[in-house]
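Novice: need coordinates for the following:
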Amino acid sequence: MDILLWVLQVLAAFLYGSSGVMKTFMFDKVSHDVPSFGALPRKAWFVLGILELVCTVGLIVPAALHWWPALTIFAAIILAVESLVFIGVHVKYREVTPIIMSGVLGLLMVFVAYGRSVLAPIS
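Specialist: Coordinates of the predicted model:
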């Protein structure tokens, strides 16, 4: 179970890290192609991008260093909640693929949080 959770954490860190970089540093370039980016002001997307980048670090570093591993659980919960919010935004704009992606990532983060708190905690 520990190996599966590590694989999921690294995969999620890659996906959320990519998303965070896009929202923070490439927003103007990609926002033209995605209608739902109009749902929030530019500064809000920037803050969400920074949050994703911080949580990306939180998914890996505390668990890898065995330093406050509860931060890994907290990061996963934050990303799960963010995914839930994004599902609502994508539903409003009728973007099916992002709804599915946000749902899958949100469930993945719920599983990581549960896994790291119950199934295979980092001590």
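
Novice: from here on, just use CA atoms for contacts and neighbour counts.
Specialist: Will do.

Novice: OK, contacts around the spatially most central residue of the chain?
Specialist: Centre of the chain computed as the mean C-alpha position; nearest residue by Cα atoms, centre = their mean is residue 79, 4.0 Å away. By Cα atoms under 8 Å, 6 or more residues apart in numbering, the contact set of residue 79 is 52, 55, 106, 109.

Novice: and for comparison, fold this next one:
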Amino acid sequence: MNVVLWIFQITLMLMFMMDGVLKAFQYPIARANIPWVRDVPQGLVVFIGIIEIIAAFGLVLPIIFESLTMIAQIAASVLVILMLFNIFFHFNRKEYKDVKVSCIFLFIALFITVGRIFFN
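Specialist: Now for the predicted structure:
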């Protein structure tokens, strides 16, 4: 089970790191390629990107520092909360394709959160 959790953690880390860097440091590219970014203040988009980057690092930090195992739980919990907001946001905008993708990320982050409680 530990191997499965690490696979999910690394996968989520890669996804959120790429997405977070795009939102936080490449705002013009994000604005051109992500429809909802045009309707949200730049500061909020950058803030979300930074949160995604921090959480992504938190998912894999226990690989380096074995004493920080709880960091992965906290990072995954932050991503669960972020995905819940994301689902409601896209649902209100009737962007159902984005809701489906966000639900997948929500369940993976939730799986990591619960899994790390029992398999730390």
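
Novice: still on that earlier bit, out of the contacts of residue 79 of the first structure, which are buried?
Specialist: Those of the contacts of residue 79 of the first structure that meet the buried threshold are 52, 55, 106, 109, by 16 or more other Cα atoms under 10 Å.

Novice: trace the last one over to the second structure, please.
Specialist: Under the alignment by TM-score structural alignment, residue 109 of the first structure pairs with residue 109 in the second structure.

Novice: can you tell me the element its match falls in?
Specialist: Residue 109 of the second structure is part of helix 96-118 when elements are defined by DSSP states H and E.

Novice: what is that helix packed up against?
Specialist: Judged by 3 or more Cα pairs under 8 Å, 6 or more residues apart in numbering; DSSP states H and E, the packing partners of helix 96-118 of the second structure are helix 2-25, helix 69-92.

Novice: distance to residue 100 of the second structure for these - can I get that in a markdown table?
Specialist: Below are these laid out as a markdown table (distance: least, Cα to Cα, whole Å):
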| stretch | distance to residue 100 of the second structure |
| --- | --- |
| helix 2-25 | 16 |
| helix 69-92 | 8 |
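
Novice: and those: which comes nearest residue 102 of the second structure?
Specialist: Closest to residue 102 of the second structure of those is helix 69-92 (Cα to Cα; 5.9 Å).

Novice: run the chain-centre distance for the closest one.
Specialist: 6 Å (Cα atoms, centre = their mean, to the nearest Å).

Novice: report the buried residues of it.
Specialist: Within helix 69-92 of the second structure, the residues scored as buried using 16+ other Cα under 10 Å are 69-80, 82-84, 86-87, 90.

Novice: give me the mean deviation of stretch 11-18 of the second structure from the first structure.
Specialist: When the first structure is superposed, stretch 11-18 of the second structure averages 0.6 Å from its matched positions, counting by mean Cα distance after the TM-score superposition for the first structure.

Novice: residues in the first structure aligned with that stretch?
Specialist: Aligned using TM-score structural alignment, stretch 11-18 of the second structure spans residues 11-18 in the first structure.

Novice: any buried residues in that stretch, and which?
Specialist: Within stretch 11-18 of the first structure, the residues that qualify as buried are 12-13, 16-18, counting by 16+ other Cα under 10 Å.

Novice: which of those residues lies closest to residue 94 of the first structure?
Specialist: Residue 94 of the first structure lies nearest to residue 16 out of these, by Cα to Cα, at 21.8 Å.
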